[in-house]
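Enquirer: coordinates only, sequence not included:
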């Protein structure tokens, strides 16, 4: 948005489209800093900045150096994906703090804090570990005492047989910590507040305003019944009373286009206006192919009273009654450099699967050369030889030129609409064939092969996306400017209540047999 004063007419949802769940946001000196979960993708913990809540610029992730955190063992089981999830960002006395969890469904959960004085520059500390067995951590810097409190969703201890009694759910807990070491000052975490509906609660955040401590929770999972609830107390330790309008945000029981609303965070702009960010999906005809995205709504919060979210209306694509933002006093140079969808190693939109092996990639002007290893797109753990961009538009088109001469039927390279090892649509060259494959939980993998029409190593792949369908095309040198459609895939096949969303992946693989010769990918176009 060019004019912050015209915000009410130009800010629309989702503010950060595509696979960007679990948003958390702060505003410092007129710049908004927003972080999201990344699960199995590197860099870990995506970071975006904005000066108008409309135009968001990607920065380096909060963990952008390999070796700090490993997600090589993070896999997907059904709809659940392991890895880096539910970060919270806070700012205190010149330092940004991001707290997050790296979780495996086997029960291992590592909670950590990273810090920065300049997130735009992408300079973050090494992780500081916190002794906590759970998910969805948050930080609260109490303005009344200078104490720092940690909140999270703590898993109950499992009995010897590993089976929890019916009705035993995770708890929202709190402890005072030493922010420099991450160690608890108040002993073991203590129960803080229970879910409004008596069910599963997570995503806690604590705020202080007008003599009250407020607790914001997510409840009822991250699917169609997802919601946001609020509570308050005169003491940081409770007891907390429930907001009379709980849940304060939800879309359950409605036919709204925006569904699955939940996992919210509150923040103020420089003028003192309150806002909330939350995750949601765009649901049409049972389909929401982009997964969970970041949405925004205004919050009215009169002194001493309960806040009102989005004027008590449902979250929609249009954002109503936005308060105008102050004109920024200083404009960081990052806002003068729009990020293009270019195939360069420094592009902050670029993501790799799990712990990348950077020796597999050789970057050159306008492209990248990838050496395919044994792992392929069905490999459940470890990395694969691929570079990716999130799909950020429902109606998109991506094309790429590939230069590759397979030396055997095991060698394969191409492009994929990839969610995880269970869900992906691929168009590739393998051996002497063009291969189109569809993998999903809803049907057995379907593969179609057609003979190549040219012996020349250069060919082009294209994917055309709509809200309902993905179409896959190929163009060999003998085709001139003519694209041939190879196959289609229904977006319903990746529209499941999973944790992530699709990326456009450029990949190469030897399918278990050594490695391929370098495969050149160049002339990337995303429209």
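Expert: Great, that's in hand. Predicted model only: the values in this text are computed from it and were never measured.
Enquirer: For the rest of this, base every contact and every neighbour count on C-alpha atoms.
Expert: Fine.
Enquirer: three-state assignment of the nearest residue to residue 235 once chain neighbours are set aside?
Expert: Nearest residue to residue 235, sequence neighbours excluded (Cα to Cα, 6 or more residues apart in numbering): residue 213, at 6.4 Å. Here residue 213 takes the strand state, with states given by DSSP: H, G, I helix; E, B strand; the rest coil.
Enquirer: so who does residue 213 touch?
Expert: Taking Cα atoms under 8 Å, 6 or more residues apart in numbering as the contact definition, residue 213 lies against 206-207, 232-236.
Enquirer: out of those residues, which are inside helices?
Expert: Counted as lying in helices by DSSP state H, out of these, is not a single one.
Enquirer: Now which of these would you call buried?
Expert: Of all the contacts of residue 213 considered here, the ones buried according to neighbour count by 16 or more other Cα atoms under 10 Å are 206-207, 232-233, 236.
Enquirer: which other residues reach stretch 60-76?
Expert: 40, 42-47, 81-84, 98, 102-104, 114, 119-124, 126-127, 348, 354-356, 380-383, 420-422.
Enquirer: what about versus this one:
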């Protein structure tokens, strides 16, 4: 069977990784922004094969994602549009005295402003996935991390988020969220914009502070400073940046937002985000999780350039290296009405709502999974199509979704018994549509999205039959779904109608 390179270790929508090693297991968490459940937890014994075992935000009553809409903002000098999504940003996972801690920020947009709600969730058994309700703490910033130092715990984070933010530190009672010290600025970085993603490590009597700078795209880099006192002053590493792909021709670009750790042999590693960016500027999978070897040169840490292959680690089988506990990897948009979904082994029943996937706050009837393969396909079949759906203006099908501004989909439109291809990208002012009117209402309609690094192909097939019966309704360059953003592609099935409460049966939904 064909093998894939080791990197990325978590492919697809997997930005802002953080990792902790406990009893021979590695546990990793990522950002999820506006998708629910939030903050997936992955486990591995060997850093090669990973299993999605739970989600730290997995109950509707833990927090709300309603105000996590995506804002469009211009980028200076490039003319591109940044898509800044609210929701769950840059978690950190740590372990102390029998308890796992995940600390994170929920960015909400009341009145269009960014407001940060910082919180801690905990569990004693990471495999059961029974995470606590959030304990909130007062911090006007993002990207919080935890340092345990003796009997004290410290939060370090990126204060007052913006291009010229600083890294702040304070002592905290993690059980109550109460600050036990004043909040102090400990470092402002080396001069790059957006100093963020801080992590503190204690080694040989030094406190090492590692952060990201330069923004999460072209200028992204990792820098480091150290101090004998946790409160500083922090002196920068003379070899900064200690990790970056900027100004290189590497295939893996935008590397940054790193967490450092040691394996069982004492070897140092970093998990970081990056993108697979081709010569045409496409990085359709978004920010993914990569692994790179770390080295201590004297008293400072550095990381090897992130590559698709890592020496002395085996290639991985692309079909088996990333698995998931049953149903734990399904995703919904924001505050889902979970009563609209019935999941069986081979089928999913969707109950319609009038909300489409273009809505910035309300959750549509949509269930999906992260696109994991750069080359693959996703399928779903609508069964028992009804003549009575005409008056409901039902639209239902399969979509590749990033946010309310960007999606490509193929669906059945009951108003005129048509199959429709639609591409929307408001950031690039793209809107394309193609319709095929069917001769009659189909009893069964199969829908498919095929994808490569360069292209999405959207296809349909009426009834059964051979693969040769597939009709390609539309294609689009993946550049049309690529741009400066935070999220990655989620492929899912949806059902929207003017009449709520219709039930549709989807068979054999799968995502590569």
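Expert: Thanks, I have it. Treat the numbers as computed from the prediction; the structure is a model and nothing was measured.
Enquirer: those strands in the stretch 151-300 of structure 2, which residues are they?
Expert: Taking DSSP state E, counting those that start in this stretch as the criterion, the stretch 151-300 of structure 2 contains strands spanning 152-159, 166-173, 178-179, 184-187, 196-203, 206-213, 221-227, 235-236, 243-244, 252-262, 268-276, 288-297, 300-303.
Enquirer: who wins for proximity to residue 25 of structure 2 among those strands?
Expert: Each of the strands of the stretch 151-300 of structure 2 has some distance to residue 25 of structure 2 by Cα to Cα; the shortest is strand 252-262, at 11.7 Å.
Enquirer: Now distance to residue 199 of structure 1 too, for the buried ones among the contacts of residue 213 of structure 1, in a markdown table please.
Expert: Rendered in a markdown table, the data for these read as follows (distance: Cα to Cα, whole Å):
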| residue | distance to residue 199 of structure 1 |
| --- | --- |
| 206 | 20 |
| 207 | 23 |
| 232 | 19 |
| 233 | 21 |
| 236 | 22 |
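Enquirer: any idea which of these is closest to residue 185 of structure 1?
Expert: Distance from residue 185 of structure 1 was checked for each of those by Cα to Cα. The minimum falls on residue 236, at 15.1 Å.
Enquirer: Tell me the counterpart of that closest one in structure 2.
Expert: In structure 2, the residue paired with residue 236 of structure 1 according to TM-score structural alignment is residue 230.
Enquirer: what sits against that match?
Expert: When the contact criterion is Cα under 8 Å, 6+ apart, the partners of residue 230 of structure 2 are residue 207.
Enquirer: could you redo the last one with a cut-off of 10 Å?
Expert: For residue 230 of structure 2, the set of contacting residues under the criterion of Cα atoms under 10 Å, 6 or more residues apart in numbering consists of 147, 149, 154, 169-170, 186, 200-202, 206-209.
Enquirer: Whichever of the residues you listed end up buried, select them in PyMOL.
Expert: To isolate the buried subset of those in PyMOL, counting by 16+ other Cα under 10 Å, use the following:
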select buried, resi 147+154+169+170+186+200+201+202+207+208+209
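Enquirer: quick check, nearest of the contacts of residue 230 of structure 2 to residue 24 of structure 2?
Expert: Where the contacts of residue 230 of structure 2 are concerned, and distances follow Cα to Cα, residue 24 of structure 2 has its nearest neighbour in residue 201, at 19.7 Å.
Enquirer: if I look at the aligned residue in structure 1 for the closest one, how far off is residue 217 of structure 1?
Expert: Using TM-score structural alignment as the criterion, residue 201 of structure 2 maps onto residue 207 of structure 1. From residue 207 of structure 1 across to residue 217 of structure 1, the span is 12 Å (Cα to Cα, to the nearest Å).
Enquirer: Can you check which residues contact both of the two?
Expert: For the pair residue 207 of structure 1 and residue 217, residues contacting each of them under the criterion Cα under 10 Å, 6+ apart are residue 265.
Enquirer: Give me the buried stretch members for stretch 389-404 of structure 2, please.
Expert: Burial within stretch 389-404 of structure 2, assessed by neighbour count using 16+ other Cα under 10 Å, is assigned to 389, 392-404.
Enquirer: whoops, I mixed them up, stretch 42-56 of structure 2
Expert: So stretch 42-56 of structure 2, judged by 16+ other Cα under 10 Å, has buried residues 42-44, 47-56.
Enquirer: I'd like those as TSV, with secondary structure and distance to residue 220 of structure 2 appended.
Expert: Compiled in TSV, the buried residues of stretch 42-56 of structure 2 are given as follows (DSSP: H, G, I helix; E, B strand; the rest coil; distance: Cα to Cα, whole Å):
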residue	secondary structure	distance to residue 220 of structure 2
42	strand	25
43	strand	27
44	strand	27
47	coil	24
48	coil	25
49	coil	27
50	strand	26
51	strand	28
52	strand	27
53	strand	30
54	strand	29
55	strand	28
56	strand	27
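Enquirer: Looking for the alignment partner of residue 68 of structure 2 in structure 1.
Expert: Checking with TM-score structural alignment, residue 68 of structure 2 has residue 74 as its match.
Enquirer: And its match, how far from residue 202 of structure 1?
Expert: Between residue 74 of structure 1 and residue 202 of structure 1 the distance, using Cα to Cα, works out to 21 Å.
Enquirer: Who has more neighbours out of these two?
Expert: Neighbours per residue, other Cα atoms under 10 Å: of residue 74 of structure 1 and residue 202, the larger number sits with residue 202, 29 against 23.
Enquirer: ok, the more buried one touching residue 136?
Expert: Yes: here residue 202 of structure 1 reaches residue 136: they are 6.5 Å apart, a contact under Cα atoms under 10 Å.
Enquirer: How many residues are close by the equivalent of residue 499 of structure 1 over in structure 2?
Expert: Residue pairing (TM-score structural alignment): residue 499 of structure 1 is matched to residue 486 of structure 2. In terms of burial, residue 486 of structure 2 registers 24 neighbours under the definition other Cα under 10 Å.
Enquirer: thought residue 486 of structure 2 was touching residue 71?
Expert: No: proximity of residue 486 of structure 2 to residue 71 does not meet the contact threshold set by Cα under 10 Å, at 11.2 Å.
Enquirer: Pull up the overlap in contacts between those two.
Expert: For the pair residue 486 of structure 2 and residue 71, residues contacting each of them under the criterion Cα under 10 Å, 6+ apart are 82-86.
Enquirer: Just put those in a markdown table and tack on neighbour count and secondary structure.
Expert: Formatted as a markdown table, these follow (neighbours: other Cα atoms under 10 Å; DSSP: H, G, I helix; E, B strand; the rest coil):
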| residue | neighbour count | secondary structure |
| --- | --- | --- |
| 82 | 18 | strand |
| 83 | 22 | strand |
| 84 | 17 | strand |
| 85 | 24 | strand |
| 86 | 26 | coil |
